[in-house]
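J.: Quick one, what's the 3D model for this:
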Amino acid sequence: MITELQTEFHGHPVVEFPIDTATATAPTMPDQGPVAWRISVPTYEPPFDWPEAFAKFRAAVDPASVQAIVVGGWSDPYDEGSAPVVAALAAAAGELPALRSLFLGDMTSEDCEISWIVQSDVTALLTAFPRLEHLGVRGGSQLELTPVRHENLRSLVIETGGLPADVVRAVAASDLPALTELELWLGTEEYGADSSVEDLAPILSGEKLPRLTRLALSNSDQQDAVAAAVATAPILPQLRALDLSKGVLLDAGGEALLAGQSLTHLESLDLHHNYLSDGMRERLRTALEPSGVRLNLDAEDADEDEYDGTIYRSVAVGE
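T.: As a prediction, the model looks like this:
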C-alpha cells in the first residue's frame, strides 16, 4: 500500500501544478531552486485528461528549464492505461531538453491501488529522452518494456505488486552502462508476477551493469530463492547497498545469505518486512554489524495468518 505522495524526487522538492481552473498558472518557484513538477488530474471525473493538463503546464512554465516531472494520476488509471501520458511526454521531448528525472504513476491507494494501475509500454520514455538520468514507474498491470541501450540512465525503479516476467527480462537485456541503482518490486503471482529467478540471471551477472552499486530485488513471494541467487551472484562484490526487503524472507533465505559470498563489504543490507526467526536475526547481526553494515531487520509489519493448519505469509505491497 502506498499511503503518501512523494514530497521530494531526486533532490528536488515536489511542487503540484494546479489544474483546477481553465486558466491555471504556475505557482511561484520556491527559493531553493529547481523543483520536481507534479502534474496530475483526479482519477475520478477529472475536468480534463492528463495530456491537456500537461499542455497547460508547458504553456505556464518555461519547459526548457524543467528538470524533473512527477506524473500523478490520470483519468481512470484502473481502466485506462498510461499510453496517452507516455505519448504526450515523448511528443514534447524536444521542449524538455533539461529533463533528467521522471516518475510515472505517483498515486496513493486512495487514487488507485498499486496493482490496479494500468500502465503501458514505457520504452518511449527512454528512447525519447536520451539524457534522462532517473526513471521511476509505479504499477505493473499491462506494463511493457523493450530492451534498450541508454547511455545516461543512472537509476531505474519499478514499483509493483506483480512485475511481469517480460519486463524483468527486458530490464535484464538492456544495456545501461551508467546505471548505479536498480530497484524492482517483483511482487506476487496473484497480482501478475510470473518471473522466475532465472530471469534475473543477466542482472546478477553484472555484465551490462558495470557501475551498479545499489540493487533492490524486493517485495517477492520468492524472496528466499532471490536471496540465494544474489548470495552467489557475480555482481555482489561490486554492490554497496543490497535490498531484499518487503518479501516473504524465511530462515532459508537468511541461511543462504550467510553461506554465500561475504556481505561485509556492504554499507547497508535492507531485509525489513521479513519472517526470520529471532535466532536467524541474531546470526545476521553477529556476522555483519561488527563490519559496519547497516542492517535493517524490522519485521513489525510482517504478519502471519493461519487457516486450517496452513500458515499464510504476504509481501508488504500486494494489491
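J.: When you work out contacts or count neighbours from here on, use the C-alpha atoms and nothing else.
T.: Noted.
J.: In three-state terms, how would residue 285 be classified?
T.: Using DSSP: H, G, I helix; E, B strand; the rest coil, the secondary structure recorded for residue 285 is helix.
J.: er, residue 59 actually
T.: Per three-state DSSP, residue 59 ends up helix.
J.: show me the contacts for it.
T.: For residue 59, the contact set (CA atoms under 8 Å, 6 or more residues apart in numbering) is empty.
J.: Strands of the stretch 201-319 of the chain, start to end?
T.: For the stretch 201-319 of the chain, the strands defined by DSSP state E, counting those that start in this stretch cover 214-220, 241-243, 268-270, 294-296, 304-307, 310-313.
J.: Show me what the third one is packed against.
T.: Using 3 or more CA pairs under 8 Å, 6 or more residues apart in numbering; DSSP states H and E as the contact test, the elements touching strand 268-270 are strand 241-243, strand 294-296.
J.: quick one, what contacts the closest residue to residue 150 other than its chain neighbours?
T.: Using CA to CA, 6 or more residues apart in numbering and skipping the chain neighbours, the partner closest in space to residue 150 is residue 176 (5.4 Å). Contacts for residue 176 (CA under 8 Å, 6+ apart) come out as 149-153, 208-209.
J.: thinking again about what came up before, Throw the strands of the stretch 201-319 of the chain into CSV and include distance to residue 229, thanks.
T.: What follows is the strands of the stretch 201-319 of the chain, written out as CSV (distance: least, CA to CA, whole Å):
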stretch, distance to residue 229
strand 214-220, 11
strand 241-243, 13
strand 268-270, 15
strand 294-296, 19
strand 304-307, 25
strand 310-313, 21
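J.: Need the winner for burial among those strands.
T.: Among the strands of the stretch 201-319 of the chain, strand 214-220 has the highest mean neighbour count (mean count of other CA atoms under 10 Å), at a mean of 25.
J.: got a list of contacts for that strand?
T.: 161, 180-188, 226, 239-248, 315-317.
J.: if I look at residue 191, how far off is residue 38?
T.: 27 Å (CA to CA, to the nearest Å).
J.: To compare with the earlier structure, here is another sequence to fold:
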Amino acid sequence: MPHLLFTDHRDGDLDELHLRMEPSASGYPDVAGCAAELADLLAAAPSGPRVLTVGTTVRHTARYREVMDVLVAMRPPVERLYLGDYTYPDKWGEVIPEDLDKDGEGWVTEIEVPDEFWPAMRTLRHLVLHGDRLRLHAIRSPALTRLAIRCDTMSPRCVADLGGAGLPALDALEIWLGNYNYQWSGGIFGSYTGTAADLLPLLAADGYPALRHLRCCADIADELVEALAGSPLLRDLDTLDLSGGGLTDRGARFIAANQLAFSGLRRLDLDGNMIGTTGQRLLANTVEVAHLGTQREEFHSKLVKPQRALLFG
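T.: Sure, this is the predicted structure:
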C-alpha cells in the first residue's frame, strides 16, 4: 500500500492510521489512489481507527474531496482527525520540520467539508484542517471539543462559515488567518480585502458556549484585538493566544488602555508578534496576564510552526 505511512494497534484493534498522498505518474498527488486505500483499510478495521491523519509531501495541488467522500460513506469511529499539511519545508528559511518522514506541505491544498460530513462523523472530538483553500459550510457537531483551522491566507468565506457554526461542546479553537489582509478577487466577493470586520459574526456568535481557549494567528492582529474587546466571546475565555501574529505597538496600547476587557483572562499570549520596546514595557507594567516572549520585526504566516500538540497534546 504505497500511501500507508504507519499504523498503531492497541489491544489488537487499529488505533491510529496515517496516510499521505504520494505522487502519481503525473507528479501530482494520487488522490484517488489514497482515497481507495483509505477505504480498504477502514473496511478491514470496522472498529477503528481512533486517530486518522491524511497528509501530503507533494508540492502540488492536493484535493481532499475523495477522502471526504470515503469518510462520509464509511462513517469510521474516528475521534481525532488531521487533514492537510502539518509541517513546512525550510524554503522560507525559518521553519524546520520535526519529522520530514511524517508530513509535508502541498502547494495548493483544497479541503471542502460537505454538510454530510458532520452527521457521519459523530464520534469526532478533535479536528485539524490545514490548507490554502478551505471551505467549511454548515459546521454542526455536538461532540467536537477542539478545532484547528490553519491557512496561510484564509478566505472571508471560511471566516463566515466559522461565524455560523454550531459547536456547543467546543473548548478550544485555533484559527490561522495568516495573510488575511489580502486582495481577494472573483467569486461572490468580487474584489475584496479581508478585514477584522469579517470576524464580527464569529466574535458575536452564540454557537460556542463552552469555548475557553482561543488562538488566532493573523496579520491584522491590531484590528483583531480592537474587535475582540467588545466581543461576548472574550468574556468567557481563559486563554487568548495571539502568538505569531502581526500585533504592533498600536495593539499593545489598545490592550493597555482597555485592560478591563481582557481582565477575565488567565493568560494572554503575545509571543512572536511585532511589539516594539515601548509597547512591551507598557504591557509589562499594566497587563499582568500578558506573556510577551520574543518579538520579531516582520510578519510572515510561515514563521509559525504548526504542531499538533498545540491543541492536542
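J.: on that earlier part again, can you redo the contacts of residue 176 of structure 1 as a markdown table with secondary structure and neighbour count?
T.: Shown next, in a markdown table, are the contacts of residue 176 of structure 1 (DSSP: H, G, I helix; E, B strand; the rest coil; neighbours: other CA atoms under 10 Å):
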| residue | secondary structure | neighbour count |
| --- | --- | --- |
| 149 | strand | 16 |
| 150 | coil | 20 |
| 151 | coil | 15 |
| 152 | coil | 18 |
| 153 | coil | 23 |
| 208 | coil | 19 |
| 209 | coil | 22 |
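J.: out of residue 191 and residue 38 of structure 1, which sits in the more crowded spot?
T.: residue 38 (26 against 19; other CA atoms under 10 Å).
J.: so which strand or helix has that one?
T.: strand 36-39 (DSSP states H and E).
J.: quick one: what's aligned to residue 144 of structure 2 in structure 1?
T.: In structure 1, the residue matched to residue 144 of structure 2 (TM-score structural alignment) is residue 153.
J.: about what we covered before: I'd like to know how far the counterpart of the residue nearest to residue 150 of structure 1 in structure 2 sits from residue 279 of structure 2.
T.: Correspondence of residue 176 of structure 1 to structure 2, assessed by TM-score structural alignment: residue 167. Distance, residue 167 of structure 2 to residue 279 of structure 2, by CA to CA: 36 Å.
J.: likewise residue 198 of structure 2?
T.: For residue 198 of structure 2 relative to residue 279 of structure 2 (CA to CA), the value is 26 Å.
J.: contacting residues around the residue nearest to residue 275 of structure 2 when sequence neighbours are not counted?
T.: If the residues on either side of it in the chain are set aside, residue 275 of structure 2 comes closest to residue 248, at 4.3 Å by CA to CA, 6+ apart. Shown in contact with residue 248 of structure 2 (CA under 8 Å, 6+ apart): 221-222, 273-276, 279.
J.: What is the nearest of those to residue 116 of structure 2?
T.: residue 221 (33.7 Å; CA to CA).
J.: Is the closest one in contact with residue 246, as I believe?
T.: Yes. With contact defined as CA atoms under 8 Å, residue 221 of structure 2 reaches residue 246; the gap is 5.2 Å.
J.: the more surrounded of the two?
T.: residue 246 (29 against 24).
J.: Tell me the residue in structure 1 aligned with the more buried one.
T.: Per TM-score structural alignment, residue 246 of structure 2 is aligned with residue 248.
J.: what separates that match from residue 317 of structure 1, distance-wise?
T.: Taking CA to CA, one finds residue 248 of structure 1 at 11 Å from residue 317 of structure 1.
J.: do the same with residue 219 of structure 1
T.: 7 Å.
J.: swap in residue 302 of structure 1?
T.: Taking CA to CA, one finds residue 302 of structure 1 at 11 Å from residue 317 of structure 1.
J.: Assess the claim that the match of residue 246 of structure 2 and residue 312 are in contact.
T.: No. Counting by CA under 8 Å, residue 248 of structure 1 does not reach residue 312; the two are 9.9 Å apart.
J.: right, and the match of residue 144 of structure 2 touches residue 174 too?
T.: No. Using CA under 8 Å, residue 153 of structure 1 is not in contact with residue 174; the gap is 11.2 Å.
J.: neighbour count winner among residue 198 and residue 279 of structure 2?
T.: residue 279 (20 against 16).
J.: The more buried one - nearest residue in space that isn't next to it in sequence?
T.: residue 249 (4.8 Å).
J.: Surely that neighbour touches residue 283?
T.: No. Contact between residue 249 of structure 2 and residue 283 fails when scored by CA under 8 Å: they sit 9.7 Å apart.
J.: the more surrounded of those two?
T.: With neighbours defined as other CA under 10 Å, residue 249 of structure 2 and residue 283 compare such that residue 283 has more, 23 against 19.
J.: That one reaches residue 252, doesn't it?
T.: Yes. Using CA under 8 Å, residue 283 of structure 2 is in contact with residue 252, at 6.5 Å.
J.: what's whatever residue of structure 2 lines up with residue 134 of structure 1 in contact with, if anything?
T.: Alignment note (TM-score structural alignment): residue 134 of structure 1 maps to residue 126 of structure 2. Contacts for residue 126 of structure 2 (CA under 8 Å, 6+ apart) come out as 79-81, 144-147, 312.
J.: now structure 1: which of the residues you listed match?
T.: Compared against structure 1 with both residues aligned by TM-score structural alignment, their matches' CA atoms under 8 Å, the contacts of residue 126 of structure 2 retain 79-81, 144-147.
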